[in-house]
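> sequence plus the predicted model coming up.
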Amino acid sequence: MGPRPPDRGAGVRMSDRRKRAKREPANDRPNVNPRRVAFDAIRAVTADNAYANLVLPRMLAETDNTGRDAGLATELTYGTLRSLGTLEAILTAASGRDMRELQQDLVDALCLGAYQLLYMRIPPHAAVATTVSLVKAAVSPRVSGLANAVLRKVAAKDLDEWAESLATGDRLADLSLRYAHPQWISTEFEAVLGPDELPAALAADNVAPPVHLCAKPGRITKGDLSRETRGGVHGQWSPYAVYLPSGDPGRVKSVATGLAHVQDEGSQLVAAALAEAPLEGPDRSWVDLCAGPGGKTALLGAIAAQRDAVIDAVEIQQHRAELVAKAAKGLPVTVHIGDGREFGEDGSADRVLVDAPCSGLGALRRRPEARWRKERGDVDGLVPLQRELLAAGLRLARTGGIVAYATCSPVIAETEEVVAAVLKAGGAELVRPQWLTGRVPDAERGDFAQLWPHRHGADAMFLALLRKTGNR
């Protein structure tokens, strides 16, 4: 049987994998080394539909893996999950078997081994031997011979050689295999970037980003925050950003006490662009219609506190509303649990943020398993909600008020087309986000702003600013 393309691997959504194999409890583990921790974390994601960024830190703490061991477990977990579609295509070719015909725990172990062989500087004999030992202990001794044979075949070629041998001649399919993206995502990115820049964008999604901190204005300067982190570097674009060189951000005193918080620099720029957009008339009532988990609300709240403004933050889910309240503690922010489409009085707000629920394709580098959980239909399902929320934001804004529409996605259907559909109803006009595009090179996307990991080192945030011109 020939190799299957990465989209077929991507088409097996995590919820479907869960039906195939439930994860066995990892009690009484004989050897809790970094590779076993990584395997258990991968199993939690593929079998239990868990999120790696939530389960892995807990597993590391429970097994006392720190320092280099924790770093190895993190690289193995995140790297394997990012590369699943490509790894499974290579394993299919090396074994002559469809990976869907094998038990899922064996597939997960094989992917973990193949990642070490193809993406890391681990000697092949060590990668094969440790993976076979893992299969014996965590899967079954009966399949250890199969694992050994398959991984030795994988080790016979490097990643470039495998990509060449599996190439189909379809440019997008081959790029998607090489850079471990479902082909539909590559297609969506190319529609915005064009073919020449696409490889750099896909490659950037596979590089783990540094932690970005936001120094809340009026509470701490980014200079003081940088000095506190002992090596933190000032962000390139945001006046509030500090890049944390290493370590747990929760151990930074200013983060623990609420003077700063973790927030991607792109999100900081989007929030600040709304706050800095020119506005005539009163400027005291701000609204964040989709506030959870609260990063943008907290930054806006800190800026609002310096201007004698107040913010109503709306979040439909209670647990996320609680996160907003925690993030904005001590700031002029009132948190409301409710549907942003139904909130507030018409014409009551001066500035409105609509950070709409979206596919999240702009943050794939931070969420290793996300690309394999998404389907093109997920985008289509979100568009009606995005349009309704933006329309609600314009309803809330007073005449002359500013509405920011933001998504952590560059996909045309949930960015430009949403804005165009709402503008078609009348009562609003576009405002160029010059505060952002003027300080960040190559961030213009027509009348909008668009950030990219490969260009700016930030998540691929999209921003449109609209001014209310009349009744809707």
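Sure thing, it's come through. Numbering: from 1, shown residues only.
> contacts and neighbour counts: CA atoms only from here.
Noted.
> what are the boundaries of the helices in the stretch 1-150 of the chain?
Counting by DSSP state H, counting those that start in this stretch, the segments of the stretch 1-150 of the chain that form helices are 6-11, 14-20, 34-48, 52-62, 67-82, 84-95, 104-119, 124-134, 144-154.
> okay, those in TSV with distance to Phe448 and mean neighbour count next?
Formatted as TSV, the helices of the stretch 1-150 of the chain follow (distance: least, Cα to Cα, whole Å; neighbours: other Cα atoms under 10 Å):
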stretch	distance to Phe448	mean neighbour count
helix 6-11	31	20
helix 14-20	34	16
helix 34-48	36	25
helix 52-62	31	16
helix 67-82	30	21
helix 84-95	33	25
helix 104-119	37	24
helix 124-134	47	19
helix 144-154	45	19
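> want to compare, so here's the second one:
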Amino acid sequence: MTNRGNNPSGRARSTGRRGGPPRPPKPVRDEARNAAYDLMRAVDERDAYANLLLPQMLRQRDITGRDAALATELAYGTLRGLGTYDEVIAACSDRPPEEIDPPLLDAMRLGVHQLLRTRIPAHAAVSATIDLVRLRVGQGPSRFANAILRKVSQRSLDEWLKAVAPPVEDDPIGHLAITYSHPKWIVTALRDAVGGSIDETAKALEADNERPRVALVARPGRATIDELVDAGAEPAPYSPYGAYLVDGDPGRLKAVGEARAAVQDEASQLVALALTRVPLDDRDGTWLDMCAGPGGKAGLLDAVAAQTGARLLAGDSQEHRARLVWQATKEAAVVVADGTNPPWREGVFDRVMLDAPCTGLGALRRRPEARWRRDPRGIPDLTALQRALLKEALRAVRPGGVVAYVTCSPHIAETRAVVGDMGELAETLDARAYLPEVPGLGDGPYAQFWPHRHGTDAMFLALLRRRAV
């Protein structure tokens, strides 16, 4: 006789499929994790910029508060840690990451980040990731992901690093590349830029993996530091016009909404101010920002120029970037112009800002995917463009006038090597002398900012005075 227990209907319980095992419970859709996953896929499939796309996605999906914070941490944290996480996945799998279907690999990377670098309990991290895989990739791949993630969960991050990274004494570049999740060529470039110190290279790489604070600039004559502080910011340590937002959306600040203040890295403010501080021996009424888009430095230069009676011309070769410059400035003239074949006459400007196109290695903490997107094979073409632009900048400035050559990269090929070729055209000034409030800018005559030293992007500045004809 069949024992029906507490089943009063007398019918056999459903197993989900006749004669088969019970169906797994329906996966739970987590909007924060789905947003992070969609961002990862957009970066992979169409080279999306994470810092531009994620805020838009969160607004469109009405993801706010703790869920928005979780999505941001998962997306940015995973993009920063890809190099480390792929090594861990490889150690747990019978196939290398490059042979794993990219949609599945991105979901697994999100899971590994939760396991190794967040306080999310391991069982919750695995369960939520498997639900994501089942919803977005498929039931079959979820079994593979489950097996890998359970292996990952058996060790801490430090234990995994000891297992997958070569010893620093045997292979310092390889060790740092895996430990701090950077391509080897970037590790080498940073090591060279800091003078060969492995310890300081490690500090620079570690700083790249820290989420930066939101830096603000109060454009002089239009906003004040006190106004930003009253709105919840705190004064910056170096820039007389800088502040840092403690928390919240900078767009909610009235001064930012009215374009009297803006989001701008503190080093970006200071290199622009250094250009304005160099004394000139004659007139000082006409300034140029050659590659001005998207307009951060132009916005500050425009405000300073208005206070001194100078006028700023700002140009960019791309129309949409020139439009952003126009929105960031108040009194500047803005043109669409190719700096390598400019429409302006030679020798008409007193001060010229050249914020040259570069690899962006100095802003990797703000653009977490950029470290994987950059290709060192493109650097020779890039440095050729930088040299061409700098020569045009020196032609544009009058004899005795000054040019600021700026890159958001510490790479020697983009910085000292480019400026070193201009000795016949210009005298190199000691840039540090015009930034007396900032320590640790290097041995000179250039100024090099660093995230681990200054809490800013790794901005490079050279100040060049055009020689008399």
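Okay, I see it. Fair warning: this is a prediction, and the values are worked out from it, not measured in the lab.
> next, the TM-score between them, please.
TM-score of the superposed chains, computed with TM-score structural alignment, normalised by the length of structure 2, equals 0.91; 437 aligned residues with a Cα RMSD of 1.3 Å.
> in JSON lines: the helices of the stretch 1-150 of structure 1, plus distance to Thr229 of structure 1.
Converted to JSON lines, those look like this (distance: least, Cα to Cα, whole Å):
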{"stretch": "helix 6-11", "distance to Thr229 of structure 1": "39"}
{"stretch": "helix 14-20", "distance to Thr229 of structure 1": "37"}
{"stretch": "helix 34-48", "distance to Thr229 of structure 1": "27"}
{"stretch": "helix 52-62", "distance to Thr229 of structure 1": "21"}
{"stretch": "helix 67-82", "distance to Thr229 of structure 1": "18"}
{"stretch": "helix 84-95", "distance to Thr229 of structure 1": "35"}
{"stretch": "helix 104-119", "distance to Thr229 of structure 1": "31"}
{"stretch": "helix 124-134", "distance to Thr229 of structure 1": "36"}
{"stretch": "helix 144-154", "distance to Thr229 of structure 1": "42"}
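> who wins for proximity to Val419 of structure 1 among those?
Val419 of structure 1 sits nearest to helix 6-11 of all those, at 29.7 Å, using Cα to Cα.
> what about Gln306 of structure 1, neighbour count?
The local packing of Gln306 of structure 1 (other Cα atoms under 10 Å) involves 11 other residues.
> and Val255 of structure 1, by the same measure?
With other Cα under 10 Å as criterion, Val255 of structure 1 counts 18.
> same deal with Ala167 of structure 1?
Neighbours around Ala167 of structure 1, by other Cα under 10 Å: 16.
> I'd like to know which of the helices of the stretch 1-150 of structure 1 lies nearest to Val314 of structure 1.
Of all the helices of the stretch 1-150 of structure 1, it is helix 52-62 that lies closest to Val314 of structure 1, at 24.8 Å by Cα to Cα.
> so which of the helices of the stretch 1-150 of structure 1 gets nearest Ala304 of structure 1?
Closest to Ala304 of structure 1 of these, according to Cα to Cα: helix 52-62, at 31.5 Å.
> residue range for the closest one in structure 2?
Using TM-score structural alignment, the residues of structure 2 aligned to helix 52-62 of structure 1 are 50-60.
> mean shift of that stretch relative to structure 1?
With mean Cα distance after the TM-score superposition for structure 1, stretch 50-60 of structure 2 departs from structure 1 by a mean of 1.5 Å once superposed.
> what's that stretch in contact with?
35, 39, 43, 64, 68, 72, 76, 366-369 (Cα atoms under 8 Å, 6 or more residues apart in numbering).
> want to throw the residues you listed into CSV with distance to Phe449 of structure 2?
Formatted as CSV, those follow (distance: Cα to Cα, whole Å):
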residue, distance to Phe449 of structure 2
Ala35, 34
Leu39, 30
Val43, 28
Thr64, 34
Ala68, 31
Thr72, 26
Tyr76, 23
Arg366, 15
Arg367, 17
Pro368, 19
Glu369, 21
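> determine which two of those residues are furthest apart.
The largest separation in these, counting by Cα to Cα, is between Thr64 and Glu369 at 23.1 Å.
> these two: who's more crowded?
Glu369 (25 against 13).
> list the residues that contact the more buried one.
43, 49-50, 79-80.
> out of the residues you listed, flag the one nearest to Gly400 of structure 2.
Proximity of the contacts of Glu369 of structure 2 to Gly400 of structure 2 (Cα to Cα) peaks at Tyr49, which lies at 40.5 Å.
> neighbours around the closest one, how many?
15.
> ok, Arg376 of structure 1 next?
Residues lying near Arg376 of structure 1 (other Cα under 10 Å) number 12.
> contacts only, for the residue lying closest to it once chain neighbours are set aside.
Take Arg376 of structure 1 and drop its neighbours on the chain: the residue closest to it by Cα to Cα, 6 or more residues apart in numbering is Trp184, 6.8 Å away. Counting by Cα under 8 Å, 6+ apart, Trp184 of structure 1 makes contact with 7, 375-376.
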